[in-house]
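# Sharing a model that was predicted from the sequence below.
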Amino acid sequence: MTISGIADLEQLEARGFEAVFPHSTPWDLLKHSAARAPDATAIRFLRDAGDPAADRIVSYGDLLRDSMGAARLFRGLGVVPGRSVALMAQHTPSAHVALWGGQIAGHVCPINPLLKPAHIAGLLKAAGAAVVVITGVNDEIDYWSNLVPALRAEGVTLPILACDGDADCPGADGIFEDLVAGNLAGPEIAPEGDEHALAAYYHTGGTTGAPKLVRHSRLNEAHVARSCALLHDLAPQDVVVNGFPLFHVAGAFVYGLSTLSAGGTLLIPGRLGMRNQTFMRSIWQQVERHGITIVGAVPTVLAALNGIPVNADISTLRWFLTGGSPLPTELAEATESKTGRGVRNILGMTECAGAIAVEPVHGPRTPLSCGLRMPFSEVAILGETAGDADPDKRLGADQTGIIALRGPNVSAGYSDPQRNAGTFLPGGWLVSGDIGKLDTAGRLYVTGRAKDIIIRGAHNIDPQMIEDALLAHPEVENAAAVGMPDAYAGELPVAFVTLRSGAQADGSALIAFLRERIDDPVALPKRIGVLEALPLTPVGKIFKPTLRREAILWAIAAAAEEAGIDASVVDIEVSESLDTSVEVPAATLDAMKQALTGMPLALTITGRE
């Protein structure tokens, strides 16, 4: 049925959970699609975005067969219920085979390969890994050559298999594709347990600190996949661009398994995903060539697409789907005006397999909304008790509070239950950490994120307000606002931008522009930096810790100058966790300490002779 609003969603739910979701595990979804059309294309992988003849085509029958072959391989290597396959691979057909095969044999733990080796080693131990699959040596992206020796140096003795390599992979305990090919025959392995059994561990909580793993049940993943397929109206004829990594829930479930559950085709833009410049520069020709119907992209990628002239027939294109960070209204309007195709928003988090709310494609795009809750789930806006979200204080329509949810998409918690406090609450509630509201039509809005709020004195400043105002400037391509430490106010708002090609605006001009657009004067940024590129995560989100680090450098340099200390003699080091050390000439030590007193930093100040 077509879903355009909350009434349609409630009508769907009236049919009953089992009628709407007859397949409650990823493996059941894949088997159903393969049984319906075994020869249909499940995955089109662009080995060379400039040469369609090089495309790798994987049918549903192939995907099912190879995934079972991987399950036999993994079982022989000790992967049983309670043990995992650690997957550090680019988004490729082989990675899909490892992901789904690992869930048959035991469970999987997809890991960002760009994390530090010591952190990865900790994740391997916490996830109960029995085998590791890593992208092998190739000309496009080679982390094998440094990562594998570093993991061995960290004491990792597990078998490490290379996939998708183009050259010799020193230290490999086998080539994944060859080993799968050798396990295509034999008895099938039936996944043990029901839909509530552990399917995967997904790491979260940033790139530093002790391992933090989210437990995904099979039902969590299947529910998100089918819910997104329903709200996005996915069908077998859809061709969906998915350049997200599989260690990200959007790549695996929101865009990945959802498309496969509908019998559609995943189009993967090579090992580099949406960082494949050949693909990005020819995006509209790719739409025409492959009959692309849907493009999944974070807002930063949408902004880049807006700079590429539409120079091909894009009549097959239906929608742009986006999420991962707030969707600026100006960006959505620009994309729709340029292409004539709608943009729809998604809100998700790792702790619920990637989806809290989705804007249905057949409903209107509502500025600043991220859509409707998942079917058979519940979203509430909670008030606080002693600073914590309180399920007994549910707020009404259009009241702002903390967003919480419960339902089949919500994880049972972290692998270490001690980490659940404050996030997973009694009654099945998951606290998102986002601040928002629900309107009378059931649409969810995010107005800020608790940990992103800039606190200037006793005044809370929403960084999104600053970012949206900056994005209204015709020369600004992207923007991010963070708090800069201040000894008096605690934090002051600052911002960073990238400019469109040929633009000349500087920080002073942008601040002058904002004076007319930001109603609250305390929210006006004290400084705006113009960068060539904003720091991004592997999935294209703006990585604000890097910007906070730069803001700390600004703050300390400014404090030194105010204290009469030449900034050139001040040595500043800021760690990934934002711990800060400052070294100055001994004669200026007392003055520097006084200048920095009150700054909300983990700060060490020393003098040198």
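Everything's here; your move. Please read these numbers as outputs of a predicted model, since none were measured by experiment.
# C-alpha from now on. contacts and neighbour counts both.
OK.
# Would you map the strands across the stretch 201-350 of the chain?
Here the stretch 201-350 of the chain has its strands, by DSSP state E, counting those that start in this stretch, at 213-217, 239-241, 265-268, 294-296, 319-323, 342-347.
# now swap in the stretch 1-150 of the chain and tell me
Under DSSP E, counting those that start in this stretch, the stretch 1-150 of the chain gives strands at 41-45, 56-59, 84-88, 107-110, 129-135.
# Of all those, which one comes closest to residue 460?
strand 107-110 (36.4 Å; CA to CA).
# And here is the other one:
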Amino acid sequence: MANSLKAFNLPFNSLADVEKFEQTPIEQWVPYHSVYDAFCATVEKFADKPALIALPPGDPMGEGIPITYRELLAKTNQTANLFLSAGLKKGETVTYILPLCPQAYFTMLGAEAVGTVNAVNPLLEPEHIHGIAEAANATILIATGQALSPELWEKAAYVIERMPNLKAVYVLGGDKECDGKKIFPLDAETAKQDASAINGPLNDSLDDVIGYYHTGGTTGVPKLAPHTNRMQLSQIASSGFGLGYSEKDCLLAGLPMFHISGSIVVGLVPMLNGITLVIVSPQGFRDPLVIGNYWRLVDKYKVTVLGGVPTMMSALLNVPVGDADISTLRAGLTGGSAAPIEVLKAISEKSGVPMLEGYGMTEVTCFTTMQPQQGEVRFGSVGLRFPFVEVKAADIDESGHITRFSDVDEIGEIIMKGICVTPGYVQAEYNQKAFTTDGWLRSGDLGRIDADGYIWLTGRAKDLIIRGGHNIDPSIIEEALHEHPSVELAAAVGRPDAYAGEMPVAYVQLKPDANVTPEELKEFAREHIPERAANPADLTILSEMPLTGVGKIFKPALRHDAAVKVFNAELKALAADGVVITVTVDNHPVHGSLATVSVTGGDKDQLGPQIAEKLGPYTLRHEVVWQG
């Protein structure tokens, strides 16, 4: 690692640079068999440099507590030894429900060294957390104590009660919860352990499973994607190259660690490249104090990369830079959900650095595409593929066979293959639909690849609704509505949203002679949907649900209807004094879907910028047609 860290930060102008990087085998870029070994090599090089700086909760501009790489290794060793002392064996899992804090990093690194780590979204309902822990074969639970969060401890208690086979529970901020038999205070017990080395068997094989990451969050038990040493090690080099990371970087860590964005993209990959991470708040970027002070934090810590999900970028547009010096920024990175082009342009102008959009999935460890750091920025594209992963667009039949790869600029389903791809879900029943018959991972996203290798996403083959980076399975909404005695058919789709990207909305066809209002159905849904994020923002009763020729609900028509409603509402104020504005949304061979705004009357020079301002924050592309 010591000889190759700087080499990852190479010029990235075009696909030719990716191919040049691949000429050196991955084993030479990252000559290790485990993430722990790679981390130890990083520590040897950067022992006294801050790896983490933890800002005081509730006071982001207060003095942070630095943790050097040497200290982080000591805590990692102690945490791993704690798990071993509790009886953790290879193949068993440490599930943790923690906010953003140093202990979350200790847990991730320590558990990956000797077992399997499984971070869980604390916002999930207790039964979902329990289902994930069961599926992950969790034998140790790390939880947040009542003093820090009564709500999180209540969820942990729900899991503990239903998992009698847990070997130990360690509580952050634990006090009265701890019984000294099975439930212990995390920090006190960790401090008792040996910090000099890990005293037990390590995950020392490239194919050892070291992490389980759950996808989505609103189905009964989200799918668990295993991560191996090989997968995560490959990303040290490929994502290090693609994201332009070097030891000169400093990043604000505010993305959740139950997601690859927080744990890998701005977690393991930068740390194993010698970067300093500033932990902004237990709430991460959901803390309004952090967003309000973002530019001042960039100034104070000389942050080099502006990173976050598109909703966060939209929020930052409302925060003045003021007298903060943000000249240390070298690039902006975003992903997790589609980013509106106007937001990307606006945040690029505000920050002074190009806001580069990338693409990745839990199942591929990290990002697999990114706009080239030094190359041409094509807003609306998710950039070029990273080294050591193939990305294609293809036609795939119902049995999972690739019938043909798409031509240049032809839309197909985006598929990926490479060393970063998961070997398959823990729940094996999902694997047949997740992979083609010859082993390509199916993303479920539609897209096209242009002549220069830039990848453009155009829609989704699957029905997931992505609300602010949070995956919502529409079936959970539909199943709840179908429980209502008046509902004949129900469908949920994503409605364009200027902030969250999409919001779930529902369409219902009632049974004959049924009499119920949309408000009553929305209230019924709220009572029966177990996840707040999935509650439909709007509900429409249709006289007849649009169906395909074989009787399936035709969801594209519903998505288009939802988009028309949103755009009509946005443009309503402009349709006055003889101005007539109509909106239609249809399929488009390049963009997937396109809104056509037809305008009759009015001043084109005045109305044009007003329409662009109102519709620019949406990811759905639009064009204006002037009727004279």
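Thanks, I have the structure now. Bear in mind that the values here come from a model prediction, so they are computed numbers and not experimental data.
# can I get the strands of the stretch 1-150 of structure 1 in TSV with distance to residue 122 of structure 1?
Converted to TSV, those look like this (distance: least, CA to CA, whole Å):
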stretch	distance to residue 122 of structure 1
strand 41-45	32
strand 56-59	34
strand 84-88	12
strand 107-110	12
strand 129-135	10
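# follow-up on the earlier one: make CSV out of the strands of the stretch 201-350 of structure 1 and add distance to residue 554 of structure 1 and mean neighbour count.
Formatted as CSV, the strands of the stretch 201-350 of structure 1 follow (distance: least, CA to CA, whole Å; neighbours: other CA atoms under 10 Å):
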stretch, distance to residue 554 of structure 1, mean neighbour count
strand 213-217, 34, 26
strand 239-241, 40, 27
strand 265-268, 40, 26
strand 294-296, 36, 24
strand 319-323, 31, 23
strand 342-347, 33, 24
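# on that earlier part again, just name the most buried of the strands of the stretch 1-150 of structure 1.
Compared across those, strand 107-110 shows the largest average neighbour count, a mean of 30 (mean count of other CA atoms under 10 Å).
# Identify the residue range in structure 2 corresponding to that one.
Residues 116-119 of structure 2 are where strand 107-110 of structure 1 lands when matched by TM-score structural alignment.
# post-alignment, that stretch versus structure 1, mean distance?
Compared with structure 1 after fitting, stretch 116-119 of structure 2 has a mean deviation of 1.2 Å; criterion: mean CA distance after the TM-score superposition for structure 1.
# where's that stretch relative to the chain centroid, distance-wise?
16 Å (CA atoms, centre = their mean, to the nearest Å).
# Tell me which residues touch the aligned residue in structure 1 for residue 295 of structure 2, please.
Alignment note: residue 295 of structure 2 maps to residue 284 in structure 1; criterion TM-score structural alignment. Residues in contact with residue 284 of structure 1 (CA atoms under 8 Å, 6 or more residues apart in numbering) are 310-314.
# out of everything not next to it in sequence, what's closest to the alignment partner in structure 2 of residue 124 of structure 1?
With the correspondence set by TM-score structural alignment, residue 124 of structure 1 lines up against residue 133 in structure 2. Nearest residue to residue 133 of structure 2 in three dimensions, chain neighbours excluded: residue 95, at 6.3 Å (CA to CA, 6 or more residues apart in numbering).
# Distance of the one you found relative to residue 269 of structure 2?
Applying CA to CA, to the nearest Å, the value for residue 95 of structure 2 to residue 269 of structure 2 is 21 Å.
# picking up where we left off before, shouldn't the residue nearest to residue 133 of structure 2 be in contact with residue 141?
Yes: the pair residue 95 of structure 2 / residue 141 is scored as a contact, 5.0 Å apart, by CA atoms under 8 Å.
# what's the burial count for residue 205 of structure 1?
12 (other CA atoms under 10 Å).
# cool, residue 210 of structure 2 as well?
Neighbours around residue 210 of structure 2, by other CA under 10 Å: 30.
# Now do the contacts for it.
Neighbouring residues of residue 210 of structure 2 by CA under 8 Å, 6+ apart: 111-113, 115-117, 203, 226-229.
# Can you tell me which of the residues you listed is closest to residue 453 of structure 2?
Closest to residue 453 of structure 2, out of all of the contacts of residue 210 of structure 2 and judged by CA to CA, is residue 227, at 27.2 Å.
# Please name the nearest non-neighbouring residue to that closest one.
Nearest in space to residue 227 of structure 2, with sequence neighbours left out and distances taken as CA to CA, 6+ apart, is residue 211 at 4.8 Å.
# Aligned counterpart of that neighbour in structure 1, please.
Alignment note (TM-score structural alignment): residue 211 of structure 2 maps to residue 200 of structure 1.
# Secondary structure element holding its match?
Element membership of residue 200 of structure 1 [criterion: DSSP states H and E] is strand 198-203.
# Hmm, the residue nearest to residue 227 of structure 2 is touching residue 230, no?
No: using CA under 8 Å, residue 211 of structure 2 makes no contact with residue 230, being 11.5 Å away.
# that older thread, show me what the match of strand 107-110 of structure 1 is in contact with.
So stretch 116-119 of structure 2 is contacted by 90-97, 107-108, 111, 133, 136, 209-213, 257-259 (CA under 8 Å, 6+ apart).
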